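Asker: how would this look folded up:
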Amino acid sequence: MPKKSKELSALSVAKIKATGRHSVGGVDGLCLNVKGNSRVWILRAVVGKRLDKDGELKPHRRDIGLGPYPEISLAEARVKATELRQQIRSSIDPVAYKQEQLEKLKVQKLRDRTFLECAKVVIANKTRELKNEKHIAQWTSTLETYIYPALGNRSISTITKVDIAEVLQPIWIEKNETAKRIRGRIETIFDYAKAMGYFEGVNPAEWKGNLEPILGNLKQESRPHPSLPYEQVAEFIQHLRQKKGISPKALEFAILTACRSGEVFGATWKEIDLKNKIWIIPKERMKAEKEHRVPLSLEAINLLKSIQEYTQPQDFIFPAPRNGQMLSDMSLTTLIKHMHEQKIKENYLGYIDPKQNRVITTHGFRSTFRDWSADKTDYPREVCEHVLAHKLPDEVEAAYLRGAYLEKRKALMADWANFCNVQKLIE
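Answerer: Next up is the predicted model:
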């Protein structure tokens, strides 16, 4: 038991200057420790017992810091000391307790990371992982549109499956494909948060047995992209060539090459071999992750030459007008929609897939090409499929086609361009 000390007044404490430990009374063990210009409150107390060097249990005396004087007044120091004495009587080690609270606070700060903060890290990782810039942009745009307004600033540790279901519910039926992709992105973000220790427990964006009972499955009908009958292609291109801007050029090039829109949007001049009339698409930009050589017809070459002077060698061939970056699918979708509506005003049926009664799409022209090549030519199926860069089941056969059948594909693409050529329509 510490010796009882005389209870000093605030004025008496203020006069203490000598180096050393000075008892101030009021609470057993409360001292003011003076060392140079430093004056600090200390509570000297026995906190349980500990083994000494001889293996005997001895009282465990601790010096517990209460803070500097005069920032902490005498009265405040006595209040703090009294509280710590009460903890000790309850068999609580104040020093260990404080350390435990600091650790809990540290963990809590980690778990207070917001959904937005975690999403930004995941998107940065995806930027290095994904090869398609459009897919990277979709990560950001979909989360910004549908998720961040409600959950962006929420601590990720507090978000539940009900919260996620509520933000997905409004688009689950009308935009089901988009909603499913967003759910998958949210699940990836929570996987990251869990790995980092920001979140514990079951991933709230998991589907099976988690969000599935809340949102429910929708019956999906697999439908091909609406395509234009090949008999109308020449008429469509004649109409297309009346349009100004880079989007019509990109769409015509996509039709003439039967390539995917993403492959066209990402095309650069360094991929074009004008001398040999070949467009070499690197494997990094191909869906099948294999280099694809596209024979260029005379019409395709002329189209490229018509815009070559307006862009730089290192640029995209079909840059977006506003920022020089890649075009988007929406630019071609909007173009086709406007052309369709213009035809409707002229009392035509417009550009409709007669089997689906839906407006055609850019991707649908690949089906148009395939129907034409099957119905109107005698080229082998394998050659036609390779034009579309479809993966053939036989790897050896596929490798052979990439080389030996290149000349046949050149002839096929020349015939296709001739079929599409507006001059044929006029004649």
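Asker: C-alpha from now on. contacts and neighbour counts both.
Answerer: Fine.
Asker: was I right to think R113 contacts I156?
Answerer: Yes: between R113 and I156 there is a contact at 6.1 Å, judged by C-alpha atoms under 8 Å.
Asker: okay, these two: which has more neighbours?
Answerer: I156 (24 against 18; other C-alpha atoms under 10 Å).
Asker: please enumerate the shared neighbours of R113 and I156.
Answerer: Y198 (C-alpha atoms under 8 Å, 6 or more residues apart in numbering).
Asker: mind giving me the packing neighbours of the top strand by length along the chain?
Answerer: Across the chain, the longest stretch assigned as strand under DSSP state E is strand 38-51. Packing partners of strand 38-51 (3 or more C-alpha pairs under 8 Å, 6 or more residues apart in numbering; DSSP states H and E): strand 30-35, strand 57-68, helix 74-89.
Asker: please enumerate the helices of the stretch 251-400 of the chain.
Answerer: Ranges of helices in the stretch 251-400 of the chain, per DSSP state H, counting those that start in this stretch, are 261-265, 298-308, 329-345, 364-376, 381-387, 395-404.
Asker: can you lay out these as a markdown table showing mean neighbour count and distance to T82?
Answerer: Formatted as a markdown table, the helices of the stretch 251-400 of the chain follow (neighbours: other C-alpha atoms under 10 Å; distance: least, C-alpha to C-alpha, whole Å):
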| stretch | mean neighbour count | distance to T82 |
| --- | --- | --- |
| helix 261-265 | 20 | 72 |
| helix 298-308 | 15 | 84 |
| helix 329-345 | 16 | 71 |
| helix 364-376 | 19 | 81 |
| helix 381-387 | 18 | 85 |
| helix 395-404 | 12 | 82 |
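Asker: nearest to L218, of these?
Answerer: L218 sits nearest to helix 364-376 of all the helices of the stretch 251-400 of the chain, at 24.6 Å, using C-alpha to C-alpha.
Asker: which non-adjacent residue is nearest Y148?
Answerer: Excluding its sequence neighbours, the residue lying closest to Y148 (C-alpha to C-alpha, 6 or more residues apart in numbering) is L116, at 6.8 Å.
Asker: so that neighbour touches I147, yeah?
Answerer: No: with contact defined as C-alpha under 8 Å, L116 does not count as touching I147 (9.2 Å).
Asker: ok, back up a step: okay if I get the helices and strands packed on strand 38-51 as JSON lines plus mean neighbour count and distance to E235?
Answerer: As requested, the helices and strands packed on strand 38-51 are exported to JSON lines (neighbours: other C-alpha under 10 Å; distance: least, C-alpha to C-alpha, whole Å):
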{"stretch": "strand 30-35", "mean neighbour count": "22", "distance to E235": "96"}
{"stretch": "strand 57-68", "mean neighbour count": "15", "distance to E235": "87"}
{"stretch": "helix 74-89", "mean neighbour count": "17", "distance to E235": "89"}
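Asker: this one next, for a side-by-side:
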Amino acid sequence: MSKLTPKLVKETTTPGTYQDGRGLFLKISAGGTKSWVFRYSFQGGRRDMGLGAFPAVALRDARLAADKARLELAQGIDPLGKRHQLQHEARANRRKGTTFKTEAELFLRTHAPSWSPRHAVQWRNSLGTHVYPRIGELPVAQIDTDLVLDVLAPIWSTTPVTATRVRNRIELILDAAKARQLRTGENPARWRGHLDKLLPRHKRSTLPFPALPAEQVPALLHKLDRMANPAARACELLILTATRSGEVCGARWEEFDLEGRVWTIPAQRMKAKRTHRVPLTEAMLEVLEQVRGNHREFVFLNARRTGPLPGNALRRVLDAAGAENCVPHGFRSTFRTWAAEQTNHPREVCEMALAHTLESKVEAAYNRGDLLDKRRALMEEWSAFLGTFEREVVFKALSVSEPAGGE
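Answerer: Model (predicted):
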């Protein structure tokens, strides 16, 4: 005979187990959660089968579910075993129907919000160009080593950087699919102990970014100063601060404390995803003053005045200034070489000026500051070095690339 009533089920809150009869009972946890359980014996063993939580499953529904389980027991069927089998078959059917492209797009929707827009575009472009045409419509559960090699082989030797990134992205997507129980077994896109035995290892490039010697930079700065465009001002700030192109081109006024003479670049705009403070010298402030008031948000505007300056604008302005043999990133190398050869500043100060992570984990653990004051002295010395050349020396350095009749 049943012992529970709808009112009793609804009003009872004391933790415990409340029997309804014939193996059905209501379980109330210490946190107040109420759930239905059907207890039965099968082949000499006791089993507890969950029937759902109250109030989603009412007393009447729980009794009907228990009656169904009793009928299956009378037929020699284990109700819980049958449930597990149905769940397994459902997962198997889901694995058969989920394509690699579907799983990849889910991975992108999940993770892209934490990436930079540029990184997300690179992911989509590489998958759309190299992966989807070959394996995009195949079930993700069927992706094996041969299929991964079909994607990588055409680009492995011709575009090694892209191929390496594509392999890693396939591996991440397949790992996510396995975590969602859409596939089983080892990941066919893993490198170590698998694809490294089937594909040749890429030779690491040891060529540094093309850079100017420090002694030639003042002449370049003088020429940039005579060019009236935002890209020239951005290039000047990049050289003076030894920062990266993306950090300068995407600079926002809200990041600058002009009175305190500090530029704080937020973590999401830094390569290492750590906030970086740049001490501002008088020369840097003069550059900023020239573009102040052009826009409320962005320091350096694109040609259409719709957003930040694109990174390739810096390379174009260097070409226009006659510095075709160097790239914007190379000025960081120029600065680091100058600091090592012509100053006595400690290595960690120079490395932090470049927002580099300290190689020694022990050193990094104990040195958690950013050495702002010491770096300010270093950057003041760098600015002074760039402004020490006499005007006639500057013009002499520029005379080779400057057209006749120039100012």
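Asker: before we move on, the earlier item: where does the counterpart of the residue nearest to Y148 of the first structure in the second structure land in three-state SS?
Answerer: Here L116 of the first structure is matched to K101 in the second structure, going by TM-score structural alignment. Per DSSP: H, G, I helix; E, B strand; the rest coil, the secondary structure class of K101 of the second structure is helix.
Asker: can you give me the neighbour number for K101 of the second structure?
Answerer: That count, for K101 of the second structure with other C-alpha under 10 Å as the rule, works out to 21.
Asker: might you report the residue contacts of it?
Answerer: Y132, I135, G136, E137.
Asker: just the buried ones from the residues you listed?
Answerer: Y132, I135, G136 (16 or more other C-alpha atoms under 10 Å).
Asker: just tell me what the second one corresponds to in the first structure.
Answerer: Meaning I135 of the second structure. Taking TM-score structural alignment, the alignment pairs I135 of the second structure with L151 from the first structure.
Asker: please apply the same query to R167 of the second structure.
Answerer: By TM-score structural alignment, R167 of the second structure lines up with R183.
Asker: what is the neighbour count of that match?
Answerer: So R183 of the first structure, with other C-alpha under 10 Å, has 22 neighbours.
Asker: before we move on, what SS does it have?
Answerer: What three-state DSSP gives for R183 of the first structure is helix.
Asker: touching, it and N203? I think so.
Answerer: No: assessed by C-alpha under 8 Å, R183 of the first structure is found out of contact with N203, at 11.3 Å.
Asker: and the strands in the second structure, which stretches?
Answerer: According to DSSP E, the strands that the second structure contains are 16-21, 24-28, 34-42, 45-54, 256-257, 262-265, 276-279.
Asker: do you know which of those lies nearest A355 of the second structure?
Answerer: strand 276-279 (6.5 Å).
Asker: in the first structure, point out the residues matching that closest one.
Answerer: Mapping strand 276-279 of the second structure onto the first structure (TM-score structural alignment) gives residues 292-295.
Asker: distance between the matching stretch and the chain's centre?
Answerer: 31 Å (C-alpha atoms, centre = their mean, to the nearest Å).
Asker: repeat for stretch 76-88 of the second structure
Answerer: 42 Å.
Asker: including distance to S141 of the first structure, could the helices and strands packed on strand 38-51 of the first structure go into CSV?
Answerer: Compiled in CSV, these are given as follows (distance: least, C-alpha to C-alpha, whole Å):
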stretch, distance to S141 of the first structure
strand 30-35, 60
strand 57-68, 51
helix 74-89, 53
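Asker: mind checking which of the ones you listed is nearest P282 of the first structure?
Answerer: strand 57-68 (66.6 Å).
Asker: TSV please, covering the helices of the stretch 251-400 of the first structure and showing distance to N210 of the first structure.
Answerer: Converted to TSV, those look like this (distance: least, C-alpha to C-alpha, whole Å):
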stretch	distance to N210 of the first structure
helix 261-265	35
helix 298-308	51
helix 329-345	34
helix 364-376	37
helix 381-387	41
helix 395-404	41
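Asker: out of these, flag the one nearest I426 of the first structure.
Answerer: Ranking these by proximity to I426 of the first structure (C-alpha to C-alpha) places helix 298-308 first, at 16.2 Å.
Asker: which secondary structure elements does that closest one contact?
Answerer: Helix 298-308 of the first structure is packed against helix 246-257, helix 406-420, with contacts defined by 3+ C-alpha pairs under 8 Å, 6+ apart.
Asker: out of these, which is the most enclosed?
Answerer: Among these, ranked by average contacts under mean count of other C-alpha atoms under 10 Å, first place goes to helix 246-257 (a mean of 22).
Asker: and the helices in the stretch 1-150 of the second structure?
Answerer: Going by DSSP H, counting those that start in this stretch, the stretch 1-150 of the second structure shows helices at 6-11, 59-74, 79-97, 100-111, 117-126, 132-135, 145-156.
Asker: mean per-residue distance, the shortest one to the first structure?
Answerer: In the superposition with the first structure, the average deviation recorded for helix 132-135 of the second structure is 2.8 Å (mean C-alpha distance after the TM-score superposition for the first structure).
Asker: thinking again about what came up before, closest to E381 of the second structure out of the contacts of K101 of the second structure?
Answerer: Using C-alpha to C-alpha, the contacts of K101 of the second structure come closest to E381 of the second structure at Y132, 52.6 Å.
Asker: tell me, how many residues neighbour the aligned partner of H119 of the second structure in the first structure?
Answerer: Aligned counterpart of H119 of the second structure in the first structure: H135 (TM-score structural alignment). For H135 of the first structure, the neighbour count with other C-alpha under 10 Å is 13.
Asker: residues in contact with H135 of the first structure?
Answerer: So H135 of the first structure contacts nothing (C-alpha under 8 Å, 6+ apart).
Asker: same thing but at 10 Å, please
Answerer: Going by C-alpha atoms under 10 Å, 6 or more residues apart in numbering, H135 of the first structure touches K126, T127, S141.
Asker: so who does the last one touch?
Answerer: The one in question is S141 of the first structure. H135, I147.
Asker: one more time with 7 Å
Answerer: By C-alpha atoms under 7 Å, 6 or more residues apart in numbering, the contact set of S141 of the first structure is empty.
Asker: list just the nearest of the buried ones among the contacts of K101 of the second structure to T388 of the second structure.
Answerer: Taking C-alpha to C-alpha as the measure, T388 of the second structure lies nearest Y132 of those, at 56.5 Å.
Asker: what's the closest non-adjacent residue to V233 of the first structure?
Answerer: If the residues on either side of it in the chain are set aside, V233 of the first structure comes closest to C420, at 5.9 Å by C-alpha to C-alpha, 6+ apart.
Asker: mean neighbour count and distance to T159 of the second structure added to the strands of the second structure, as CSV?
Answerer: Formatted as CSV, these follow (neighbours: other C-alpha under 10 Å; distance: least, C-alpha to C-alpha, whole Å):
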stretch, mean neighbour count, distance to T159 of the second structure
strand 16-21, 15, 65
strand 24-28, 22, 61
strand 34-42, 19, 58
strand 45-54, 14, 54
strand 256-257, 16, 40
strand 262-265, 19, 33
strand 276-279, 22, 33
